[in-house]
Structure formats: structure tokens, C-alpha cells
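Participant: how would this look folded up:
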Amino acid sequence: MGEPVTILAFGDSLTQGYGLPASDGFVPQLEAWLAERGAEVELINAGVSGDTTAGGVSRIDWALGDGIDGVIVALGGNDLLRGTPIDSVEENLDTILGRIDAKGLPALLVGYKATPNYGPDYKEGFDALFPKLAERHDVRLMPYIFRGMAQAVDAGEAERAALFQPDGIHPNARGVKLNVAEIGPYVLDLIEDVEARS
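Facilitator: Below you'll find the model as predicted:
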């Protein structure tokens, strides 16, 4: 039996598991979801609460240490909260994905969708960033980090508040579980990409 695939989960507080018991965070829940489906994978939690895409640029090189086989990039939410100029967010994510590519590693980019408070032009530009960057770098794209929760709310299965922590920003354990069920198949594809290169 071969060695487990090692995936770096590179993100912000949503990746880090802010406000949750360790076992309920994104990385442990995703690792369990993958294991239930027979994937031999180790996820490394490289989530830093409050991190922006600029912060990601500053730490991506040392995060990509020896033994990393693939990377999940889930940054942009804190840039959105700050109203960071779209050009800056694009440049930073472009740099991060470029450095991953320079290491010869496959990646999965996780998208965000802007809230309407910065206006329609900002929202349109921000939302378009992630598909554009995924195509530019030929990496997989999971379109929306909160897709599992959004689908549950749309289906009337739960009120939005029931899936978030009291801050209204970070998902609770149930919200994480719904999101993991959506991102999981993309990570299985990423694992296949890793195995195809080995």
C-alpha cells in the first residue's frame, strides 16, 4: 500500500476552523469525509484566521514544504470584507497559484461570491476572478465555498442563522458539514490529479 496523499489546505479562518472544537472544523470534517470514501489522504491545516490573499503570498513559499502533493487554495473572504481592490486580489491569487505551479503541484481553487454592499461592478468583478484564475492556471475550481449551506437554505432545509455561529460569518459544525459534502468530490478529483502525476 502506498503512502497517503498529502494535501495542503491553504486558507483563512474558514479553513482553520475558527470558533469550533477541533474535530468539527473544516479540515477534520473533510478528512473524515474523504476517508469514508476510501481516500488515503492527510490534510495539513494551513488556515490562518484573518488571513488575506496578501498574507497568503507572504507565507505560501514556506507552506509548500517537502512532502506536499497538492494544494487547496481558499482565500479571498477577508479581502472581500475589507473591500480590497479586485486587481490586488487577482494579483495576489495569481502569485500564489503561480508558486504552486512552479512546484509542479496540482491545485484546487475555492471561489467566493461578493456581497452586494460594494455595488454591482465590484460584485461582478470579484465573482469573475476565481473562474478566470482557475482557467489561467489550469487548476480545478470549486465555485463557492459556502455552496452546501446556500443549497440547504434555498431548499428550505434550514434557516441561514441555524448554519452559522453567532457572528453570522463563520459556519457552525452543521454548516461545515454541508460545505464539506460539496467540496469533497472536488478534492477527490484533486487526489486523482496527484496520483496521475506520481
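Participant: please count neighbours and contacts with C-alpha atoms only from this point.
Facilitator: Noted.
Participant: which SS state does Gly104 fall under?
Facilitator: Classification of Gly104 using DSSP: H, G, I helix; E, B strand; the rest coil returns coil.
Participant: Pro85 versus Leu75, what's the distance?
Facilitator: 15 Å (C-alpha to C-alpha, to the nearest Å).
Participant: quick one, which of those two is more surrounded?
Facilitator: Using other C-alpha atoms under 10 Å, the more surrounded residue of Leu75 and Pro85 is Leu75, with 30 against 13.
Participant: how far away is that one from Leu108?
Facilitator: Taking C-alpha to C-alpha, one finds Leu75 at 12 Å from Leu108.
Participant: over to Thr84?
Facilitator: Counting by C-alpha to C-alpha - Thr84 and Leu108 are separated by 23 Å.
Participant: alongside the first, I'd like the structure of this one:
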Amino acid sequence: MRQWCLSIALAVGLSLGLSACGGSAPDPAPSETVAAPENVPVMGPERPILAFGDSLFAGYNVEQAEAYPAKLELALRAQGINAKVANAGVSGDTSAAAAQRFLFTLDNQPVPPQLVIVELGGNDLLRGLSPRETRANIASILKELNARKIPALLMGMRAPPNLGADFQRDFDAIYPALAKEYGAALVPFFLEAVYDKPDLLQDDKIHPTARGIEELVAATSADVAKALPEARGDSLAAPPK
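Facilitator: Below you'll find the model as predicted:
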């Protein structure tokens, strides 16, 4: 965790987190889907997936086609899964800001997602927000997904030691506890594949480069595929309100 801890410590100490993660978040825009190239053959019903998170999904300082949701879509299609991944990442979002826009985002998908990937908490760390608040905000998202019977995959984060042992303990416990409580699939630490590899991180030492994103996809695409429910033929149904 040394590189990750140093990155977060620097970001917190110099308030770089606010600028590196987008500063003040832009107004949420309707999520866009980056289509896979036509030369990637797939069969079966379309599998709509919503990637809901912050700058780690939005594609900070990389092309949209290089962002995690776009690269994930390609990886799943290469596995024969007819995935269509909507990028609902907003740079700078705290868990509270994300929770506020979640229903709007979910209700405005062209079709109901068959899986929602939730990636939040990094900006809460950078601002030193209470783990209790972070947990409550992410819980509200998972609770809504449970109510709609939409499976969720939770991307976990970890707190650096410089925030204190109690904070670190409470924050790190958020993700496994919520996954267990709401029956969500879990990736324990989303940045596991890149956090200690400087050549895969941008100059801010927080966000992955385009190649780093490819490593994240390689490390997590199997988790996404496993979290998808069995294919069903309702992908053209109207979105729930």
C-alpha cells in the first residue's frame, strides 16, 4: 500500500484531491455508452450494464474510449458477452453527490441495466469525510438496487494509514459489510492492479493511465462477468420509474 498511501497523503496534505479528481463536479449529463467495434463478434441478448462512479470510471485525463467502462465493454464482448456498458462516472463525485444523482441516472437509462457496478469512496477519502457517511450513502444506492432486483457489483477502496487507525479500520470495513448486507458481489480493492505501479499511474499518482485502465479491466472483467445474472430476454423493457 506504500505508493497508494503516499499518493493519498500528498493529495490530502496539499488539497490536490479536489483538483485531481475533478474539483467541483460537473453537472451530471445523461450517461453515454461507448460501443465496441463492429469486428468483435458476439451472440445472445444484449447485456446492459451501468458503471456508476467517480473519476475512476469517468476517464479522468484519458479519451472516453480509454475509460474503464469502454474498455470493460470490449473485454466482455471479447469473451462473447454482448455487453453494452453505460459510463455514469462523474469526476469529483463524493458518495453523497453520487447518491443524489443515482435515481435520475438509473431512471434515464435507455433500458434497465442487468448489472450496476458501484465505484465510490475515493473522493470521500481525499476530503476526510466520515466513513459512517460514506457507508450510508453507498448503502442507499444498494438498497434501491435491491428494491428493483438489479444485481450490484461493489468496487472496494482502502484508506491509507495516515488518516488514523480508527478511520482506516472503519473505512475499510464499509465494502465487505455492505456487500454482505445487500447481497452484492465485491471486488475488495478496485485499484489493486495499479496502486503500487508508478508507470501505470498519472502524474497525480492517483488516477490510472490508459494502460493502467487496461490492467484494471484485465483484473476485474471476470468479476463483472460472474456478477451478471443469467441472460434474459427483457432488455427491451421500459426502465422502471
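Participant: re the thing from before, between Thr84 and Leu108 of structure 1, who's got more neighbours?
Facilitator: Taking neighbours as other C-alpha under 10 Å, Thr84 of structure 1 and Leu108 compare with Leu108 leading, 23 against 16.
Participant: got the contact list for that one?
Facilitator: 71-73, 139-142, 186-187, 190 (C-alpha atoms under 8 Å, 6 or more residues apart in numbering).
Participant: alignment lookup: Thr94 of structure 2 to structure 1.
Facilitator: Matched to structure 1 by TM-score structural alignment, Thr94 of structure 2 sits across from Thr52.
Participant: structure 1: helices as residue ranges?
Facilitator: Shown for structure 1, the helices assigned by DSSP state H span residues 13-16, 26-36, 53-63, 77-82, 86-102, 120-137, 147-154, 173-197.
Participant: what's the fourth one aligned against in structure 2?
Facilitator: What that stands for is helix 77-82 of structure 1. Going by TM-score structural alignment: helix 77-82 of structure 1 matches residues 122-127.
Participant: and the matching stretch, what's buried?
Facilitator: Going by neighbour count (16 or more other C-alpha atoms under 10 Å), the buried part of stretch 122-127 of structure 2 is 122-126.
Participant: between those residues, which sits nearest Ser140 of structure 2?
Facilitator: Relative to Ser140 of structure 2, the closest of these is Asp124; by C-alpha to C-alpha it sits at 15.8 Å.
Participant: find the nearest non-adjacent residue to that closest one, please.
Facilitator: What sits nearest to Asp124 of structure 2 in space, not counting adjacent residues and going by C-alpha to C-alpha, 6 or more residues apart in numbering, is Thr94, at 5.5 Å.
Participant: now do the contacts for the one you found.
Facilitator: 54, 120-124.
Participant: what does Gly11 of structure 1 give?
Facilitator: 46-48, 51, 56, 72-75.
Participant: aligned against structure 2, show me the partner of it.
Facilitator: So, by TM-score structural alignment, Gly11 of structure 1 is matched to Gly53.
Participant: kindly provide the distance from the counterpart of Val180 of structure 1 in structure 2 to Arg132 of structure 2.
Facilitator: Under the alignment (TM-score structural alignment), Val180 of structure 1 pairs with Val217 in structure 2. Val217 of structure 2 sits 29 Å away from Arg132 of structure 2, taking C-alpha to C-alpha as the criterion.
Participant: cool, and Ile138 of structure 2?
Facilitator: 10 Å.
Participant: ok, Phe189 of structure 2 next?
Facilitator: Phe189 of structure 2 is 19 Å from Arg132 of structure 2, by C-alpha to C-alpha.
Participant: likewise Gly121 of structure 2?
Facilitator: From Gly121 of structure 2 over to Arg132 of structure 2 (counting by C-alpha to C-alpha), the distance is 11 Å.
Participant: who has more neighbours, these two?
Facilitator: Gly121 (29 against 12).
Participant: how deep is the residue lying closest to that one once chain neighbours are set aside tucked in, by neighbour count?
Facilitator: Leaving out its chain neighbours, the residue that sits closest to Gly121 of structure 2 by C-alpha to C-alpha, 6+ apart is Ser95, at 5.9 Å. Ser95 of structure 2 has 26 neighbouring residues, counting by other C-alpha under 10 Å.
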